[in-house]
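Asks: here are the coordinates; sequence isn't available:
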């Protein structure tokens, strides 16, 4: 299955008054490159998260954001009695300087910074919720990348079929092109009034025609297109292989252009290169 390397996904899990949200943005990259933004509480869990991600993806730069929030309706408040005692002692001392001042009530004391705080979340619960949210996020991201990858594969395949059509047309024209080249060589030799015997001239013509023959290049182009189609429908990441095959296609197109003895062949080689470049642009985004 062809996968794209770009995508965005979000996973969110709520459990025991805690909501964990994981967001992931993926872009092109030669390797698997992971970046995390998350609370320090979860830093020690990063290796497990990396392992979980690497089971799903082989390439791409992934930026992950992890956030959590306690549900206010279910979270419990913790009273810092030591801090409250210190605050009361300070107020008692202040009252000796301002005996007529009104003493703060209980609500005011509880609203003082540090007196009340949310109870710490159990690390086990946080990690469990993060694992579930990450799994949900990765499944969505993988689905998105597969859907985008299918579109990329279709575009690459379409360009490949256009190249095949050009190859078929060139093959049909080849006998006539070779005959025209042969006649041109004979006419040139006749104009030079060469004295060599007919057998030697025929050997030279055959040699020149063989050097200009592009059958092998066309066969290799066909073979590379078959390999591309096989990679696109395979079950393993194929981006690197496709990138290599693009280089091979381009090499054959260049050789075909350099051997060209007719405008038709040259124009076909140029069309090959345009289509190959269009394929290469799409393949840069395939995992």
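Replies: Received, thanks. These numbers come from a predicted model, not from an experiment.

Asks: only C-alpha atoms from now on, for both contacts and neighbour counts.
Replies: Noted.

Asks: so residue 188 versus residue 182, what's the distance?
Replies: To residue 182, residue 188 is 10 Å away according to C-alpha to C-alpha, to the nearest Å.

Asks: what touches both of the two?
Replies: None of the residues lies in contact with both residue 188 and residue 182 under the rule C-alpha atoms under 8 Å, 6 or more residues apart in numbering.

Asks: tell me which of the two has more neighbours.
Replies: Taking other C-alpha atoms under 10 Å, residue 188 and residue 182 do not tie; residue 182 has more neighbours (17 against 12).

Asks: surely that one touches residue 203?
Replies: No. Using C-alpha atoms under 8 Å, residue 182 makes no contact with residue 203, being 11.9 Å away.

Asks: where's stretch 49-65 relative to the chain centroid, distance-wise?
Replies: Taking C-alpha atoms, centre = their mean, to the nearest Å, one finds stretch 49-65 lying 11 Å from the centre of the chain it belongs to.

Asks: which residues belonging to it are considered buried?
Replies: Buried residues in stretch 49-65, defined by neighbour count with 16 or more other C-alpha atoms under 10 Å: 49, 53, 57, 59, 60, 61, 62, 63, 64, 65.

Asks: ok, the residue nearest to the fifth one when sequence neighbours are not counted - contacts?
Replies: If the residues on either side of it in the chain are set aside, residue 60 comes closest to residue 29, at 4.4 Å by C-alpha to C-alpha, 6 or more residues apart in numbering. When contacts are counted by C-alpha under 8 Å, 6+ apart, residue 29 is found next to 5, 59, 60, 61.

Asks: let's bring in a second model and compare:
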């Protein structure tokens, strides 16, 4: 599987019957999958199916999906309420007979509330299902385009991350071959420190002095940190080669990189080794920042 970023945008639209629909989907970074939907009235029943489709394509990111539907204005229908009209006409007849007045004109009768209604045609169940089917198919297309965009960005991120991993491996090798790590260099540095202490004129127990020297030598040994950096580089490379939603695992490895680098810097017994450690910290931070964008 390919690496994917968490940012992307896609749009899909179409027409079914008298309705024109359009999907707009965008996603940004998030710790998990957070889907925000905006649906027009009448399509609430499709929400569960929509969420299932999204979850089938995207596993991480804050995703905003907006569906808009515009219907062409249909011809209104004029409906006469026969029951009300009959009651009105009967009332008119009674009034005109009793009062001996002229019957009202037709427009007057039609103007009475309830006699005539102008209604918009209602959407049939077949039309509603056809629209729902069309927008779900359109969602599939939009999600496919979104995934393609996220993978394209993921490929670019992968290239950058591989460069950072190569830099980490190279700096680790520099630290491993640094002259300050050689036993003779450590011995010479310890000898200088001991000589400086002895110049104070204080007496020291030779056995205790030997123990302190061994302790100091063990404190500046970075063999374990170098081995762990090697293991983390290999694990990160394997994850990136596997692809898919590996952002969380790589983020964890970035934290481990940082932990080993901090320990290396604290153990450094020479300015040259400290400089390598600081440069390593900078590259690890760059790696971590880019990993935050991966799904």
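Replies: Happy to help now that I have it. Keep in mind it's a predicted model, so treat the numbers as computed, not measured.

Asks: the buried residues of stretch 49-65 of structure 1 in strands, which ones?
Replies: Judged by DSSP state E, strands contain the following of the buried residues of stretch 49-65 of structure 1: 60, 61, 62, 63, 64, 65.

Asks: would you enumerate the residues in contact with the last one?
Replies: Contacts of residue 65 of structure 1 were listed using C-alpha under 8 Å, 6+ apart, and they are 22, 23, 24, 36, 37, 38.

Asks: what's the counterpart of it in structure 2?
Replies: Under the alignment (TM-score structural alignment), residue 65 of structure 1 pairs with residue 66 of structure 2.

Asks: residue 38 of structure 2 versus its match, what's the distance?
Replies: Separation of residue 66 of structure 2 from residue 38 of structure 2 (C-alpha to C-alpha) stands at 5 Å.

Asks: and the helices in the stretch 51-200 of structure 2, which stretches?
Replies: Here the stretch 51-200 of structure 2 has its helices, by DSSP state H, counting those that start in this stretch, at 82-99, 106-110, 125-176, 183-198.

Asks: just those: most buried one?
Replies: Among the helices of the stretch 51-200 of structure 2, helix 125-176 has the highest mean neighbour count (mean count of other C-alpha atoms under 10 Å), at a mean of 18.

Asks: list the helices and strands that helix packs on?
Replies: Helix 125-176 of structure 2 makes packing contacts with strand 8-16, strand 19-28, helix 47-57, helix 223-242, helix 271-291 when contacts are defined by 3 or more C-alpha pairs under 8 Å, 6 or more residues apart in numbering; DSSP states H and E.

Asks: so which bits of the last one are buried?
Replies: Residues of helix 271-291 of structure 2 classed as buried: 273-274, 276-277, 279-281, 283-285, 287-288, 290-291 (neighbour count, 16+ other C-alpha under 10 Å).

Asks: which of the helices and strands packed on helix 125-176 of structure 2 sits closest to residue 85 of structure 2?
Replies: Nearest of these to residue 85 of structure 2, taken as C-alpha to C-alpha: strand 19-28 at 35.6 Å.

Asks: the closest one: which residues count as buried?
Replies: Quick answer for strand 19-28 of structure 2 (16+ other C-alpha under 10 Å): 20, 21, 22, 23, 24, 25, 26, 27, 28.

Asks: excluding its backbone neighbours, what's nearest the fourth one?
Replies: Among residues not flanking residue 23 of structure 2 along the chain, residue 67 sits closest, at 4.7 Å (C-alpha to C-alpha, 6+ apart).

Asks: what's the answer for the last one, then?
Replies: Distances taken as C-alpha to C-alpha, 6+ apart place residue 7 nearest to residue 28 of structure 2, at 4.4 Å, with adjacent residues excluded.

Asks: if I look at the one you found, how far off is residue 275 of structure 2?
Replies: Relative to residue 275 of structure 2, residue 7 of structure 2 is positioned 36 Å away (C-alpha to C-alpha).

Asks: same deal with residue 110 of structure 2?
Replies: 94 Å.

Asks: follow-up on the earlier one: what do residue 66 and residue 38 of structure 2 both touch?
Replies: In contact with both residue 66 of structure 2 and residue 38: no residue, using C-alpha under 8 Å, 6+ apart.

Asks: which residue is nearest the middle of structure 2?
Replies: Geometric centre of structure 2, nearest residue: residue 61, 1.8 Å, by C-alpha atoms, centre = their mean.

Asks: who's in contact with that residue?
Replies: When contacts are counted by C-alpha under 8 Å, 6+ apart, residue 61 of structure 2 touches 6, 7, 27, 28, 29, 30, 31, 32, 33, 34, 295.

Asks: the fourth one: what's it in contact with?
Replies: Going by C-alpha under 8 Å, 6+ apart, residue 28 of structure 2 touches 6, 7, 8, 61, 62, 63.

Asks: next, count neighbours for the first one.
Replies: Applying other C-alpha under 10 Å, we find 29 residues neighbouring residue 6 of structure 2.

Asks: how close does it sit to residue 109 of structure 2?
Replies: 65 Å.

Asks: burial of whatever residue of structure 1 lines up with residue 238 of structure 2, as a residue count?
Replies: Here residue 238 of structure 2 is matched to residue 230 in structure 1, going by TM-score structural alignment. Number of residues near residue 230 of structure 1 (other C-alpha under 10 Å) recorded here: 12.

Asks: check residue 250 of structure 1 too.
Replies: Neighbour number of residue 250 of structure 1 under other C-alpha under 10 Å is 20.

Asks: in this structure it contacts residue 274, no?
Replies: No. Checked against C-alpha under 8 Å, the pair residue 250 of structure 1 and residue 274 is beyond contact range at 9.8 Å.

Asks: wait, what's in contact with the aligned partner of residue 270 of structure 2 in structure 1?
Replies: In structure 1, the residue matched to residue 270 of structure 2 (TM-score structural alignment) is residue 262. Contact partners of residue 262 of structure 1, counting by C-alpha under 8 Å, 6+ apart, are 177, 181.
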